[in-house]
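Engineer: Pasting a predicted model and its sequence here:
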Amino acid sequence: MAGELRDVADQLAAADNVRVVILTGTGRRAFCAGADLTEFGSAPSLVVARQVRWQRDVWSQMIGIDKPVIAAVHGYCIGSGLEIALLCDIRIAAEDTVFAMPEVGLGMIPAAGGTQTLPRNSRPSQALDLLLTGRRFSAEEALKMGLVTRISPANRLREDALEVACQLGDVDPGTISNLKRALREGCDMPLNDGLELETRLVILSSSN
């Protein structure tokens, strides 16, 4: 699946006729229930299994997509599923979604960005709670922590995601691309450097 996501991310990055991306799961059971642990168990070693996943590097590709990416999350959103959602720009969760980050209890550290994206969207203490305990939590709690940005009734999830996508599709793509860059790069800069970046991008957007 990670390999297929990488191929799709490459196509999306190069597709001028795509304005907005919606990432969701098929069926009713899950957005993504996490990594297939049998893949790790059947590999020559845990290290080799992790190296294969890193070589695919779909995670940095998703971050680099300059179009708005909406995650429409439902059912189980576990482990890598939550990590994938956190790489998206807007995260809409069905009200019955169940979240968890169980890797530590399985003797692993999250390998799809969870140690970095969780504390960047919630407080570090909350991220540690979720990562260390692996406990399950609801969409309402995820919203309060900032891990999702909206909650939708389960029977309206896709319609609500499409409505947001239509709104974003009317916005100038260059403006969105520069706005995403300002946040992506500026949040890790000192404030003065971030403000300078914003100024440069405002000028760039105005000249397009």
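Structural biologist: Everything's here; your move.

Engineer: For the rest of this, base every contact and every neighbour count on C-alpha atoms.
Structural biologist: Fine.

Engineer: Now the spatially most central residue of the chain: closest residue in space that isn't a chain neighbour?
Structural biologist: For the chain, the residue whose C-alpha lies nearest the mean C-alpha position (CA atoms, centre = their mean) is L87; its distance is 2.2 Å. On the basis of CA to CA, 6 or more residues apart in numbering, the spatially nearest residue to L87 that is not a chain neighbour turns out to be I63, at 6.0 Å.

Engineer: Tell me if I'm right that that neighbour and A85 touch.
Structural biologist: No: applying CA atoms under 8 Å as the test, I63 and A85 come out as separate, 11.0 Å apart.

Engineer: Comparing the two, which residue is more hemmed in?
Structural biologist: Residue environment comparison for I63 versus A85 gives the larger neighbour count to A85, 26 against 19, counting by other CA atoms under 10 Å.

Engineer: In which helix or strand does that one reside?
Structural biologist: In this structure, A85 is located in helix 80-86 according to DSSP states H and E.

Engineer: Same question for A93.
Structural biologist: When elements are assigned from DSSP H and E, A93 belongs to strand 90-94.

Engineer: Which helix or strand lies directly C-terminal to that strand?
Structural biologist: Secondary structure here is assigned by DSSP H and E; on that basis, the next helix or strand after strand 90-94 toward the C-terminus is strand 98-100.

Engineer: Now do that following strand: everything it contacts.
Structural biologist: Outside of strand 98-100, the residues that reach it under the criterion CA atoms under 8 Å, 6 or more residues apart in numbering are 74-79, 82, 130, 134-139, 142.

Engineer: Now for D172, how many residues are close by?
Structural biologist: D172 is surrounded by 11 other residues when neighbours are defined as other CA under 10 Å.

Engineer: Got another one to weigh against that:
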Amino acid sequence: MSNFVNVVVEDGIAIVILMRSEAANALSIQMLHEMNEALEKIQYDSSVRVVIVTGDGEKAFCAGADLKERKEMSEDQVRQTVALIGRTVSHFELLPQPVIAAINGVAFGGGLELALACDIRIASSNARVGLTETALGIIPGAGGTQRLPRLIGVGKAKELIYTARQLTANEALEYGIVEKVVPSSNLTAEAKALGAEMAKNAPLSLVQAKTAINKGLQTDITTGLQIESLAYSRLLYTEDRLEGLRAFQEKRSPVYRGK
């Protein structure tokens, strides 16, 4: 039985809940291992079409690395833990399914880096976010220096990283860090509704669309268009594509099976 990560699957949506609310859902080593175990199962579960990650409670999505645990580590252990955090954050990005971060409270340091690795971010109105590492004598080490500039632009990202500024949910919306801000009481429902809107579509299409977008953004437009073409071609002979055509002709909702 997992102690720090809970996964609930409902109607094709896997909800990953970080369960260390007493420690602001900080990323302990045990929690990181449990997260990777959960994601490994989700990755290969064809019944899961969309993933939502959120924190237990209303105060914290994830406060980043567990600094109390880190105080007791040797330099080598710190390096290993930082690498583990980076791999775990990237694991969210590398999931084939679309991933929604439902930011239910503070998301600082590695917590915001985790959210940045997701496809879409929805924040509760009481959330606060920031890459605060420079105030602690370090820098973002789990992708923050790379993902934030790609999301909001280089100048704005440098401003936030250099200042270690903490933003309110509405400020994060203005910067383009989150796509939507909702009342705390509506966060889970909003995330599930968005997930359901995605999950009704062809699951293989979601996978290939995510692949085309993420891979294409890392290269020039010509190569990106080639990546898109390859992703499109993988869907040509799928049963779901034929089902989509039949459903359109028959004026009914398609029933996709991920085949």
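Structural biologist: Sure, I can see it. Since this is a predicted model, take the numbers as computed values, not measurements.

Engineer: List the TM-score for the superposed pair.
Structural biologist: The TM-score (TM-score structural alignment, normalised by the length of the first structure) is 0.95; 207 aligned residues with a CA RMSD of 1.3 Å.

Engineer: hey, where'd the helices end up in the first structure?
Structural biologist: Secondary structure of the first structure by DSSP state H: the helices cover 2-14, 37-42, 46-56, 58-64, 80-86, 114-121, 124-133, 139-145, 157-169, 173-186, 191-207.

Engineer: quick one, which of these is nearest to A94 of the first structure?
Structural biologist: Across these, A94 of the first structure has its closest neighbour in helix 157-169 (5.9 Å, CA to CA).

Engineer: could you say what helices and strands the closest one packs with?
Structural biologist: Counting contacts by 3 or more CA pairs under 8 Å, 6 or more residues apart in numbering; DSSP states H and E, the secondary-structure elements packed against helix 157-169 of the first structure are strand 21-24, strand 69-73, strand 90-94.

Engineer: Show me what counts as buried in the first one.
Structural biologist: Okay, so that is strand 21-24 of the first structure. Along strand 21-24 of the first structure, the positions that meet the burial threshold by neighbour count (16 or more other CA atoms under 10 Å) are 21-22, 24.

Engineer: Trace A14 of the first structure over to the second structure, please.
Structural biologist: Taking TM-score structural alignment, A14 of the first structure has Y44 as its aligned residue in the second structure.

Engineer: nope, V148 of the first structure is what I was after
Structural biologist: Structural alignment (TM-score structural alignment) places V148 of the first structure against V178 in the second structure.

Engineer: tally of neighbours for the nearest residue to that match once chain neighbours are set aside?
Structural biologist: If the residues on either side of it in the chain are set aside, V178 of the second structure comes closest to R121, at 4.8 Å by CA to CA, 6+ apart. The local packing count at R121 of the second structure equals 23, with neighbours defined by other CA under 10 Å.

Engineer: Ok, the one 3 residues further on next?
Structural biologist: By other CA under 10 Å, 26 other residues sit near S124 of the second structure.

Engineer: that older thread, can you spell out the matching residue range in the second structure for the strand holding A93 of the first structure?
Structural biologist: Under TM-score structural alignment, the counterpart of strand 90-94 of the first structure in the second structure spans residues 120-124.

Engineer: average offset between the matching stretch and the first structure?
Structural biologist: Average distance between stretch 120-124 of the second structure and its aligned residues in the first structure, after superposition and using mean CA distance after the TM-score superposition for the first structure, equals 0.7 Å.

Engineer: Likewise for stretch 34-41 of the second structure?
Structural biologist: Mean deviation of stretch 34-41 of the second structure relative to the first structure after superposition (mean CA distance after the TM-score superposition for the first structure): 1.0 Å.

Engineer: A102 of the second structure contacts G57, correct?
Structural biologist: No: taking contact to mean CA under 8 Å, the distance of 11.9 Å between A102 of the second structure and G57 leaves them out of contact.

Engineer: So for the two, which residue has more residues nearby?
Structural biologist: More neighbours surround A102 than the other of A102 of the second structure and G57, with 28 against 17 (other CA under 10 Å).

Engineer: mind checking what the more buried one lines up with in the first structure?
Structural biologist: In the first structure, the residue equivalent to A102 of the second structure is A72, according to TM-score structural alignment.

Engineer: give me every residue that touches its match.
Structural biologist: Neighbouring residues of A72 of the first structure by CA under 8 Å, 6+ apart: 22-25, 31, 91-94, 157-158, 161.
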